[in-house]
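K.L.:
Test case, fold it:
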Amino acid sequence: MSTHDDLPHRLAQSYPDTPDHLHRLRTRLATAAAADGILDIAYRTVDSPVGSLLLAATDIGLVRVAYQREDHDTVLQTLADRVSPRILHAPARLDATARELQEYFTGARRTFDLPLDWRLSAGFRATVLHRLSDIGYGHTASYAAVAALAGNPKAVRAVGTACATNPLPVVVPCHRVVRSDGSMGGYLGGVDAKRALLTLEEAPGKAHT
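P.N.:
Here you go, the predicted structure:
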């Protein structure tokens, strides 16, 4: 039976030094790793109007979306520590996610239809994130309103923390949470990215209560 350690060596022997051999090698390696049951997390990057996004998925679903400013290498290391070290660049496994994001950024999609792996969120933070889809496309809600939706009207600061640590930005729309006076508030992708997403959705500046 083949082992994880000898996969790269075996596959490298199958390809000559041609311009596309690296791409073909990665594809073959991802396929072989999946077949051998040693691929727990697949990842890829995609370009977007808000910069390069790292996408990562488990067998359960999309587990991470990360902005460039979060440092993709650091994010991958965190995934290795918290989920599994068996991570591989396997773009094909994230084709559906990449396609839905492209549709969203071109204005052709308003909601995402993707399986999600929520394991990086827990407790009240997870409760908050699960309620963000209640804020419809083109709308915003205040931190206080989201706290009420999550069942704890006094936990406004905790809502801010949940949004700041959202492992699935864009797909789980924490960008729709703004201050009660309508100002942007913070955002893990940066204020410019938050503004760009709200502009894309043509969300009103005033928060809904």
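K.L.:
From now on I want contacts and neighbour counts done on CA atoms only, so please keep to that.
P.N.:
OK.
K.L.:
In what element of secondary structure is the residue positioned nearest the centre of the chain found?
P.N.:
The chain has residue 65 as the residue nearest its centroid, 1.7 Å off, counting by C-alpha atoms, centre = their mean. In this assignment (DSSP states H and E), residue 65 forms part of strand 62-67.
K.L.:
quick one: contacts of that strand?
P.N.:
With contacts defined as C-alpha atoms under 8 Å, 6 or more residues apart in numbering, strand 62-67 is touched by 51-57, 72, 75, 97, 114-120, 167-170, 188-189.
K.L.:
and these, which of them are in helices?
P.N.:
Under the assignment DSSP state H, the contacts of strand 62-67 contribute 72, 75, 97 to helices.
K.L.:
Of those, just say which sits nearest to residue 32.
P.N.:
Nearest to residue 32, judged by C-alpha to C-alpha, of the ones in helices among the contacts of strand 62-67 is residue 97 at 22.0 Å.
K.L.:
Can you show me the helices along the chain?
P.N.:
Secondary structure of the chain, counting by DSSP H: helices at 7-12, 21-35, 72-82, 95-105, 123-131, 143-149, 156-164, 191-201.
K.L.:
Out of the ones you listed, which is the most enclosed?
P.N.:
Among these, helix 143-149 has the highest mean neighbour count (mean count of other C-alpha atoms under 10 Å), at a mean of 21.
K.L.:
Following up with a second sequence; could you model it the same way so I can compare the two?
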Amino acid sequence: MSLESKTYLKTPIGVLEIIGTKEGVSSIIFKDDFEGKISENVPEVLQESLKQLKEYFFEDRKEFSFKLNPKGTDFQLKVWKLLSEISYGKSISYSEQSERFGDLKAIRAIASANGKNPISVVIPCHRVIGKSGELTGYAGGIWRKKWLLEKEGIIEKQMTLF
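P.N.:
Coordinates of the predicted model:
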């Protein structure tokens, strides 16, 4: 096992903490309590992931190609692998996700595994929505899920009038 490295990225929807080793990125989570200074010195093992996340948030990147190494149970890893197959600009319902998984009765366990996804944005659990289109469940907050879905063109941006 190699030494873990950590870096941070300021995005339009908050600070992301990125953790990984030479085996791959194991965690990308929003840090609402971040109060530190974001360092310019990015560990070498995280440079490509940081570059690609910047391109996603500030340019037009639609896919990620850096190495992932999420930690979870076999069940969770299978759910997260299926999440990774949902293309940019597409969404599925929780019941569709259960169908793809091969067990409609596992919908609650699958939704729970989505909520434990340790690699936000890249493993796109934000692309799973309620059957009637409602935005339900997102560990980073529904407002972030809405922002990500708007960015990807899955839902239309709502105009706010003052």
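K.L.:
Please state their TM-score.
P.N.:
Here the TM-score for the pair of chains, by TM-score structural alignment, normalised by the length of structure 2, is 0.86; 151 aligned residues with a C-alpha RMSD of 2.1 Å.
K.L.:
if we can go back for a sec, out of the contacts of strand 62-67 of structure 1, which end up buried?
P.N.:
Among those, those classed as buried by 16 or more other C-alpha atoms under 10 Å are 53-57, 72, 75, 97, 116-118, 120, 167-170, 188-189.
K.L.:
hmm, back to that, as a markdown table, the ones in helices among the contacts of strand 62-67 of structure 1 with distance to residue 138 of structure 1 would be great.
P.N.:
Shown next, in a markdown table, are those (distance: C-alpha to C-alpha, whole Å):
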| residue | distance to residue 138 of structure 1 |
| --- | --- |
| 72 | 29 |
| 75 | 29 |
| 97 | 21 |
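K.L.:
Inside strands: which ones of the contacts of strand 62-67 of structure 1?
P.N.:
The strands in this structure, assigned by DSSP state E, contain 53-57 from these.
K.L.:
Show me the two of these that sit farthest apart.
P.N.:
Using C-alpha to C-alpha, those span at most 13.2 Å, a distance reached by 53 and 57.
K.L.:
Burial check on the nearest residue to residue 70 of structure 2 once chain neighbours are set aside, number of neighbours?
P.N.:
Spatial nearest neighbour of residue 70 of structure 2, chain neighbours left out: residue 26 (4.4 Å); criterion: C-alpha to C-alpha, 6 or more residues apart in numbering. Residue 26 of structure 2: 18 surrounding residues under other C-alpha atoms under 10 Å.
K.L.:
What is the aligned counterpart of residue 26 of structure 2 in structure 1?
P.N.:
Alignment note (TM-score structural alignment): residue 26 of structure 2 maps to residue 63 of structure 1.
K.L.:
how much space between its match and residue 9 of structure 1?
P.N.:
29 Å (C-alpha to C-alpha, to the nearest Å).
K.L.:
Return the distance of stretch 40-53 of structure 1 from the chain's centre.
P.N.:
With C-alpha atoms, centre = their mean, to the nearest Å as the basis, stretch 40-53 of structure 1 stands 8 Å off its chain's centre.
K.L.:
In that stretch, which residues are buried?
P.N.:
40-45, 50, 53.
K.L.:
what distance separates the start and the end of it?
P.N.:
End-to-end distance of stretch 40-53 of structure 1 (C-alpha to C-alpha): 20 Å.
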